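J.: Sequence and computational prediction follow.
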Amino acid sequence: MARVEVDDFFCKGCGLCVDVCPVHILELDNAVITAKGYHPAHCIDKDRCTGCASCALMCPDAAITVWR
């Protein structure tokens, strides 16, 4: 089963991963603010992750790891 992990330390909340996810399981977490002042992305349904890694490829800060 695939899963996606977002490292809050590196995520700047740009939303590119949210836009590119084909199954729409990523969103910006408006309830969390990182030490740098950003709303990081997070996975809202880990069971639906297909492991395509589009989010990781799109991330400009390499904050996303996809496990297949």
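T.: Received it, and whenever you're ready, just let me know what you need.
J.: going forward, measure contacts and count neighbours with C-alpha atoms only.
T.: Will do.
J.: Flag every buried residue along stretch 19-28.
T.: With burial defined by 16 or more other CA atoms under 10 Å, the residues of stretch 19-28 counted as buried are 20-21, 25-28.
J.: hmm, who's touching that stretch?
T.: With CA atoms under 8 Å, 6 or more residues apart in numbering as the contact definition, stretch 19-28 has outside contacts at 13, 15, 17-18, 39-46, 48-50, 54-55, 58.
J.: Need the buried ones from the residues you listed selected in PyMOL.
T.: Here is the PyMOL selection string for the buried members of the contacts of stretch 19-28, based on 16+ other CA under 10 Å:
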select buried, resi 13+15+17+18+39+40+41+42+43+49+50+54+55+58
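J.: Okay, one more to line up with it:
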Amino acid sequence: MWMAKKGRVEIYAEACKSCRFCIEVCPKKVLETTSAVNSKGYQYAVPVNPDDCIGCAMCATICPDAAITVYREA
């Protein structure tokens, strides 16, 4: 039986500088920026569609600030 891949994205908000690279690269449109700001004054990425994450980790790979961790789940 084929099972869809599942992932879980965690964003370290304090490290995010709102470059939006992660948002643009995500094939499932899991991430978006929030209207809240971190202590540096940047809006940061948050998972808005977390159940759609496939665990590809493209967001974590492209993040220049290492602010994203992706966990793959069964």
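T.: Arrived safely. Quick caveat, the model's predicted, so the values are computed rather than measured.
J.: Which members of the buried residues of stretch 19-28 of the first structure occur in strands, if any?
T.: If you go by DSSP state E, these have 26-28 in strands.
J.: can you give me the helices for the second structure?
T.: 21-25, 58-62 (DSSP state H).
J.: Which of these sits closest to Val9 of the second structure?
T.: Of all those, the one in closest proximity to Val9 of the second structure, counting by CA to CA, is helix 58-62 (8.7 Å).
J.: Check which helices and strands the closest one sits against.
T.: Using 3 or more CA pairs under 8 Å, 6 or more residues apart in numbering; DSSP states H and E, the elements in contact with helix 58-62 of the second structure are helix 21-25, strand 68-73.
J.: Please point out which parts of the longest one sit buried.
T.: Read that as strand 68-73 of the second structure. Neighbour-count burial for strand 68-73 of the second structure flags 68-70 (criterion: 16+ other CA under 10 Å).
J.: about what we covered before: can you tell me which of the ones in strands among the buried residues of stretch 19-28 of the first structure lies nearest to Met1 of the first structure?
T.: For those, the nearest to Met1 of the first structure is Leu26 (16.8 Å; CA to CA).
J.: Could you check which residue of the second structure pairs with the closest one?
T.: Using TM-score structural alignment, the equivalent of Leu26 of the first structure in the second structure is Leu31.
J.: Next, work out how far apart that match and Cys53 of the second structure are.
T.: Using CA to CA, to the nearest Å, Leu31 of the second structure is found at 9 Å from Cys53 of the second structure.
J.: if we can go back for a sec, make CSV out of the buried residues of stretch 19-28 of the first structure and add distance to Arg3 of the first structure.
T.: Formatted as CSV, the buried residues of stretch 19-28 of the first structure follow (distance: CA to CA, whole Å):
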residue, distance to Arg3 of the first structure
Val20, 16
Cys21, 13
Ile25, 11
Leu26, 12
Glu27, 15
Leu28, 17
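J.: Lovely, talk soon.
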